[in-house]
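Undergrad: Fold the following.
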Amino acid sequence: MLAQATVNGILLGGLYGLATVGFSMVWGVMGVINLAHTAFITLGAYVTYVLFERYGVDPLLSMPLAMASMFVLGYGIQRLILNHVIRTSLLLSLVVTFGIELVLTDATVLIFTSDVRSVNASYASTSVAVFGTLVPVVRLLAAGLSLALGVGFFVFLRRASLGQAILATALDREMSNLMGINPQQVFALTAGAGAALAGAAGSLSSMLFPVSPTMGVSFLGAVFVITVLGGIGSVEGCIVAGFLYGLVQAWAAYWLGTSFQEIVAFAMFLGVLVVRPQGLFGRAFFGEHA
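TA: Coordinates of the predicted model:
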């Protein structure tokens, strides 16, 4: 049973890590805690649900469309709204992003109602045995694709010129502007990429959890813990911390009961803040903007 809980926790942790990457990057590059991030997860799940329910599109095949849709939405919101408040106080950005989250959630309720939906792919109940432990195929696919997307985004930031521009803007906004980088454009692209990754996480989550207008909110606690644990703005930190978070939750649920898994996770969150505030892979400059 412990082995089964460990496997399930690790696989779920991969999805948590993917759901956090965009949130962490937006926080690290712009210094904005984007509370609308969970709405992108929800909408990504609904894109997959609609394509599966109405057109029979496999959830894995619908994920690119969910990512593209959320990129456009995230880019537009950043360009039209958040870029105008980014230089104000952190409190104002929190209020604005919280308001956007409420609008998106209410719009989802109006369109789809509050009914709980599900995406049941043909392989949803299939498992494979690994050393006597059953590994659900859906969780394995979700963890594998989450890891692949996370690593792909990490490579993009380090190798692509646009990725270098994002990192340069996070390092020194004013200097990057002097070097010909348009911070406003970088902010919008970063927000779009973060929303796209959240959409991918929502698309994969639709195969694991019930789809509802508030499903993204259940990720909020995990997203904060993983961001702090991995380090604000650190993609590799999100990936590693996501797996660690899922593992800790699984072990806490196994040894103490499911009612204690959130308590243990947030105790870890507080411990990291006290011992290593920058997180496992955090850099000093991320999130520090005048």
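Undergrad: C-alpha from now on. contacts and neighbour counts both.
TA: Will do.
Undergrad: Quick check: the closest residue in space to Ser259 that isn't next to it in sequence vs Val29, distance?
TA: Nearest residue to Ser259, sequence neighbours excluded (C-alpha to C-alpha, 6 or more residues apart in numbering): Ala253, at 7.2 Å. Distance, Ala253 to Val29, using C-alpha to C-alpha, to the nearest Å: 35 Å.
Undergrad: Would you do the same for the sequence below? I want to compare the two.
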Amino acid sequence: MALGQYLVNGLLQGGLYACIAVGFSLVWGVLNVVNMLHGAMVVLGAYFTLYGVQQLGLPLFAVMPVVCAIIFAAGYGIQRGLINRVIAQPILITLTLTFGLELIVNNLILHFFTATPRSLITDFGAFEFLGVRVPVVRIGGMLVAGMLTLLLYWLLYHSRVGRAIVAVRMDRHASALMGIRIPQIYALTFGIGAFMAAAAGCAVALIYPVTPMMSGLFLGKAFVICVLGGLGSVPGAIVGGMVLGLVEGVGTLVLGPQWATSMGFLLMMAVIILFPAGLAGKKGYE
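TA: You can find the predicted model right below:
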């Protein structure tokens, strides 16, 4: 029964991981920007959710869309106002810029919310089946993350804006010749990445205590999942998230929780050697 419990926990965790990573993967794949700010956006989404529910007394499901919209607008503005000015520079320049922005956002979170761990007090009960116990709140968080990830997939492949994003990812110069406004697509893509980070943060606030120091953890998970699933691929983020969740779950059972993160990075190194394009990526553009 212990194995079943850890496998279920790993699958639920994997759905959340996919939501955390998909925006990071999309920005990296389309803009060729390693967005070091992504983890801080996840944490910011979690803290805004906590503030809206605990301090303002608003309903949870009214707070979440507002939080995602605010961080989407912030991401869009950051890309148009700052990152777009150096987008043509070597990747190290944009990496350094987003790293500096991450430090600023983390310090702002520490200033306004302090480093004390915070969490939502929720008691929605749990389901039990064949000795496996799953809290309802974890299922809810995973469903929110999973639905938004699938919605992003639909947006990319079944909408005009989404097809423009995919076209820019595949060939930026050909897309410009076809009349696609590249700076606008870049800003929109970065905003979508921020939106998905905020949505993941809302789900995290439902499940775990949150501290500002968690941003590096979330960023590391996003890196691993990008390598596992394939860069810029929504299905790849889902596959990579699920695989990482299961590996960490089984690793926790077999070796202990202190080895869970190491197992993920060991798996990442193996995939880099055996499948350079990722488990679900396509060579050349995914």
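Undergrad: that older thread, for the residue nearest to Ser259 of the first structure, give its distance to Ser205 of the first structure.
TA: Remark: distance between Ala253 of the first structure and Ser205 of the first structure (C-alpha to C-alpha) = 20 Å.
Undergrad: more neighbours, these two?
TA: Ser205 (28 against 18; other C-alpha atoms under 10 Å).
Undergrad: residues in contact with the more buried one?
TA: Ser205 of the first structure is in contact with 15, 45, 142, counting by C-alpha atoms under 8 Å, 6 or more residues apart in numbering.
Undergrad: Report the buried members of the residues you listed.
TA: The neighbour count (16 or more other C-alpha atoms under 10 Å) marks 15, 45, 142 as buried among those.
Undergrad: and of the residues you listed, the nearest to Val217 of the first structure?
TA: Nearest to Val217 of the first structure among these is Ala45, at 12.8 Å by C-alpha to C-alpha.
Undergrad: which residues sit in contact with that closest one?
TA: The contact partners of Ala45 of the first structure, by C-alpha under 8 Å, 6+ apart, come to 66, 199, 201-206, 211.
Undergrad: got it, and Phe99 of the second structure?
TA: Contacts of Phe99 of the second structure (C-alpha under 8 Å, 6+ apart): 35-37.
Undergrad: and the residues you listed as a markdown table, adding neighbour count?
TA: Shown next, in a markdown table, are the contacts of Phe99 of the second structure (neighbours: other C-alpha atoms under 10 Å):
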| residue | neighbour count |
| --- | --- |
| Asn35 | 24 |
| Met36 | 23 |
| Leu37 | 26 |
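Undergrad: coming back round to it: just the contacts of Ser205 of the first structure now: which is nearest Val240 of the first structure?
TA: Using C-alpha to C-alpha, those come closest to Val240 of the first structure at Leu15, 11.3 Å.
Undergrad: Please tell me how far the host helix or strand of that closest one is from the chain's geometric centre.
TA: Leu15 of the first structure belongs to helix 2-30 when assigned by DSSP states H and E. Using C-alpha atoms, centre = their mean, to the nearest Å, the distance from the centre of helix 2-30 of the first structure to the centre of the chain it belongs to is 7 Å.
Undergrad: Can you give me the buried ones in that helix?
TA: Buried-residue list, helix 2-30 of the first structure, by 16+ other C-alpha under 10 Å: 5-30.
Undergrad: Mean distance between that helix and the second structure after superposition?
TA: Superposing on the second structure and averaging over aligned pairs (mean C-alpha distance after the TM-score superposition for the first structure), helix 2-30 of the first structure comes out at 0.6 Å.
Undergrad: could you point out which element follows that helix?
TA: Taking DSSP H and E, what comes next after helix 2-30 of the first structure is helix 37-55.
Undergrad: Next, the buried residues of that next one.
TA: By 16+ other C-alpha under 10 Å, the buried positions in helix 37-55 of the first structure come out as 37-52.
Undergrad: which of those lies closest to Gly180 of the first structure?
TA: His37 (29.1 Å).
Undergrad: what's near enough to touch the closest one?
TA: 22-23, 101, 195, 198.
Undergrad: And the furthest pair within the residues you listed?
TA: Gly22 and Glu101 (15.4 Å).
Undergrad: Dump the contacts of Ser205 of the first structure into CSV; add distance to Gly242 of the first structure as well.
TA: Listed next are the contacts of Ser205 of the first structure as CSV, based on distance: C-alpha to C-alpha, whole Å:
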residue, distance to Gly242 of the first structure
Leu15, 7
Ala45, 20
Ala142, 13
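Undergrad: distance of Gly13 of the first structure from Met63 of the first structure?
TA: From Gly13 of the first structure across to Met63 of the first structure, the span is 19 Å (C-alpha to C-alpha).
Undergrad: Please apply the same query to Ala200 of the first structure.
TA: Taken as C-alpha to C-alpha, the span from Ala200 of the first structure to Met63 of the first structure is 6 Å.
Undergrad: Name the residue in those two with the higher neighbour count.
TA: More neighbours surround Ala200 than the other of Ala200 of the first structure and Met63, with 34 against 24 (other C-alpha under 10 Å).
Undergrad: correct me, but the more buried one touches Gly44?
TA: Yes. If you go by C-alpha atoms under 8 Å, Ala200 of the first structure and Gly44 touch, sitting 6.4 Å apart.
Undergrad: Common neighbours of the two, please.
TA: In contact with both Ala200 of the first structure and Gly44: 63, 66-67, using C-alpha under 8 Å, 6+ apart.
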